[in-house]
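Peer 1: prediction below, plus the sequence it came from.
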Amino acid sequence: MSNENFNTLAAFAVVAQERSFTRAAAKLAVSQSALSQTIKSLEERLGIRLLTRTTRSVSPTEAGERLLRTVAPRFEEIEQELAAMNALREKPAGTIRITAGEHPAITVLQAGLARFLPDYPGINVEIIVDYGLSDIVADGVDAGVRLGEQVAKDMIAARIGPDMRMAVVGSPAYFAKHAKPGTPQELTAHNCINIRLPTYGGLFAWEFEKGGHEVKVRVEGQLVFNNIALRLESALQGLGLAYMPEDHALDHIREGRLIRVLEDWCEPFPGYHLYYPSRRHASPAFAIMVDALRYRGP
């Protein structure tokens, strides 16, 4: 059956239920004359009168009553199903894939997802821990996490974390044998725990800034790791100096297990941002996640 016939039957059902061309026309948002012509055309195609018309009322004939009993419940079922589809749309669902380094995955994403996922059981999130600055478009990932200064200009970025600071730390046992460095350059005389990141093509140079003066120091030492946990544990064991986000070290510093040095050379810098392609059509699930992760201050 054509769409036109469906529309005609729906129009007939409304007229028969309302028992008025005037009320039915208003409900269907059409003119009374157009609606009357639609019903007349239906009767002519079927070869039978469906409505009895008087100057004051409209009522279904026996054939009209039979047709109404047949089609009206079907249209009600369709309307109910469409309403159910709208309900599904209002309860976002889908899988979102995010690539992020170990630190933002643990300190930002994990906490943020825990806040909103319980309210949206239809949303699934996959976190891919990646230490490189991967191409999310080429990798088929929905979004990535980077420091604000690392987000490409052609990406949309939403801030999801506060400003950050780095910390250089060592154990009391280490400093019992070595003098504390007073400048970043003096780190070259220390046993430093190196960081290997694929993005930087090798060992990461420790970055410092003071009064607008930036310094990068390539340190040396007996240990090289590509994650934070091993660097922290090695520093606690007195095996060298470690360079890491300060939030991982603050509790140990406060409790005396680690000693911080070069603090005046570790200035704050823009924190983590969720980024995604500007041409990406954001699904309701993705939009809700971005809003839930968005940083709104302390």
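Peer 2: On my side now, so go ahead.

Peer 1: for the rest of this, base every contact and every neighbour count on C-alpha atoms.
Peer 2: Fine.

Peer 1: which parts of the stretch 151-298 of the chain are helices?
Peer 2: Using DSSP state H, counting those that start in this stretch, the helices of the stretch 151-298 of the chain run over 172-175, 228-236, 246-254, 284-293.

Peer 1: quick one: which of those helices is nearest L67?
Peer 2: helix 284-293 (41.0 Å; C-alpha to C-alpha).

Peer 1: which parts of that closest one are buried?
Peer 2: A285, F286, I288, M289, V290, A292, L293 (16 or more other C-alpha atoms under 10 Å).

Peer 1: ok, now stretch 145-152?
Peer 2: V145, R146, L147, G148, V151.

Peer 1: in strands, which of the residues you listed fall?
Peer 2: With strands defined by DSSP state E, the entries of these inside them are V145, R146, L147.

Peer 1: who are the contact partners of the first one?
Peer 2: Listed by C-alpha atoms under 8 Å, 6 or more residues apart in numbering, the contact partners of V145 are I98, T99, A100, G101, P104, Y272, H273, L274, Y275.

Peer 1: ditto for the last one
Peer 2: Contacts were defined as C-alpha under 8 Å, 6+ apart; by that measure L147 touches P270, G271, Y272, H273.

Peer 1: okay, now the one to match up with it:
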Amino acid sequence: MRRDDLVDLNAFLAVAQERSFTRAAARLGVSQSALSHTVRRLETRLGVRLLSRTTRSVAPTEAGERLVAKLGPAFDEIEGQLSALGELRERPAGTIRITATQQSAEALLWPAVRRLMADYPEVKVEISVDAGFRDIVAERFDAGVRLSERVAADMIAVRIGPDLRMAAVASPDYFARHPAPVTPQDLAAHVCINLRLSTLGDLYAWELDREDQHLRLRVDGQFTSNHVPMILRAARAGFGIAFLPDHHVEDDIASGRLVRVLEDWCPPFAGYHLYYPSRRQPTPAFALLLDLLREGARE
């Protein structure tokens, strides 16, 4: 295989993964016109169309999908082996890309990342804050941070945070107008504040557990948001009962701005985990970050 073949294949893979010549060109650090020429040259040499182009989108053809399925793992393996050569260096280097929720990024990732960058100036870290569940392989992240039940089975998951609990809360003003619910079934008579899931676009079903009873309830109300601070504003203003992780509401409960109900239906559950592909060889820099996160979890 000629060296140009690898360059052309890598260019095609970037466009197929990004579904955009513009984003792929930015990722590769080349002009859009040069990238388009490279892909056309590859299609001409192979004698098959690899990408379907319209004015609004770019997508792999059937032949392109087959090539992506083979190229993706192969290039990941090459990249992993090149990164592993960093073990021969005196000091770790390279870039670590992680996707995480805002709360986990600020409370769990940042303390470890700060120590890593201070001790190893040649290590670069990029944190993408996003509430949605990202495909870390397709989007070329080294790892992600999410709750344990949302981690795919083919990933290695490392616990980096404490147990969490959900909390059903509303303002004293709301409960002055509505009797506090005693059982989950009482929520049917209440105004509730819904959380719109960023990943699927669906409304979050409230999960309530006690002993051998496991309930998933759909609630109704006047206000819905995919943004936790907005849900908190609505709850404080008396627009219904909200259901959020307790670290978001503990200050409001302590100050009396919000009142907690159904506490015996909200047991602890496993908190945030860092996950990464089981087949990917961790780089020395990533291994250092993993050790720092484990240390933080123990503390």
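Peer 2: Alright, I've got the coordinates. Note that this is a predicted model, so its numbers are computed, not measured.

Peer 1: for D163 of structure 1, find the nearest of the helices of the stretch 151-298 of structure 1.
Peer 2: Between these, helix 246-254 lies closest to D163 of structure 1; by C-alpha to C-alpha that is 11.2 Å.

Peer 1: packing partners of that closest one?
Peer 2: Counting contacts by 3 or more C-alpha pairs under 8 Å, 6 or more residues apart in numbering; DSSP states H and E, helix 246-254 of structure 1 is packed against strand 166-170.

Peer 1: name the helices or strands packed onto the strand it packs on?
Peer 2: Using 3+ C-alpha pairs under 8 Å, 6+ apart, strand 166-170 of structure 1 is in contact with helix 228-236, strand 242-245, helix 246-254, strand 259-261.

Peer 1: format those as TSV; extra columns: mean neighbour count and distance to E44 of structure 1.
Peer 2: Shown next, in TSV, are these (neighbours: other C-alpha atoms under 10 Å; distance: least, C-alpha to C-alpha, whole Å):
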stretch	mean neighbour count	distance to E44 of structure 1
helix 228-236	19	81
strand 242-245	21	80
helix 246-254	16	80
strand 259-261	21	92
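
Peer 1: mind putting these into JSON lines with distance to S41 of structure 1?
Peer 2: Listed next are these as JSON lines, based on distance: least, C-alpha to C-alpha, whole Å:
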{"stretch": "helix 228-236", "distance to S41 of structure 1": "77"}
{"stretch": "strand 242-245", "distance to S41 of structure 1": "77"}
{"stretch": "helix 246-254", "distance to S41 of structure 1": "76"}
{"stretch": "strand 259-261", "distance to S41 of structure 1": "88"}
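
Peer 1: can you say which of those is nearest to G182 of structure 1?
Peer 2: strand 259-261 (7.7 Å).

Peer 1: after superposing, tell me the mean distance of that closest one to structure 2.
Peer 2: Here the mean offset of strand 259-261 of structure 1 against structure 2 after fitting is 0.5 Å, by mean C-alpha distance after the TM-score superposition for structure 1.

Peer 1: ok, residues contacting that strand?
Peer 2: Under the contact criterion C-alpha under 8 Å, 6+ apart, strand 259-261 of structure 1 has outside partners A167, V168, V169, G170, S171, P172, K180, P181, G182, I253.

Peer 1: apply 7 Å and report the result again.
Peer 2: Identification of contacts with strand 259-261 of structure 1 by C-alpha atoms under 7 Å, 6 or more residues apart in numbering yields A167, V168, V169, G170, S171, P172, K180, P181, I253.

Peer 1: residues contacting the fifth one?
Peer 2: The contact partners of S171 of structure 1, by C-alpha under 7 Å, 6+ apart, come to A235, L236, G238, R257, L258, I259.

Peer 1: over to the second one?
Peer 2: When contacts are counted by C-alpha under 7 Å, 6+ apart, V168 of structure 1 is found next to L241, A242, Y243, M244, R260, V261, L262.

Peer 1: can I get those residues in a markdown table with distance to L67 of structure 1?
Peer 2: Below are the contacts of V168 of structure 1 laid out as a markdown table (distance: C-alpha to C-alpha, whole Å):
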| residue | distance to L67 of structure 1 |
| --- | --- |
| L241 | 86 |
| A242 | 82 |
| Y243 | 80 |
| M244 | 76 |
| R260 | 85 |
| V261 | 87 |
| L262 | 86 |
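
Peer 1: ok, of the residues you listed, which one's closest to G297 of structure 1?
Peer 2: Closest to G297 of structure 1, out of all of those and judged by C-alpha to C-alpha, is M244, at 22.5 Å.

Peer 1: report the contact partners of the closest one.
Peer 2: M166, A167, V168, I228.

Peer 1: picking that back up, which of the contacts of S171 of structure 1 remain contacts when I look at structure 2?
Peer 2: Mapping the contacts of S171 of structure 1 onto structure 2 (both residues aligned by TM-score structural alignment, their matches' C-alpha atoms under 7 Å) leaves A235, L236, G238, R257, L258, I259 still in contact.
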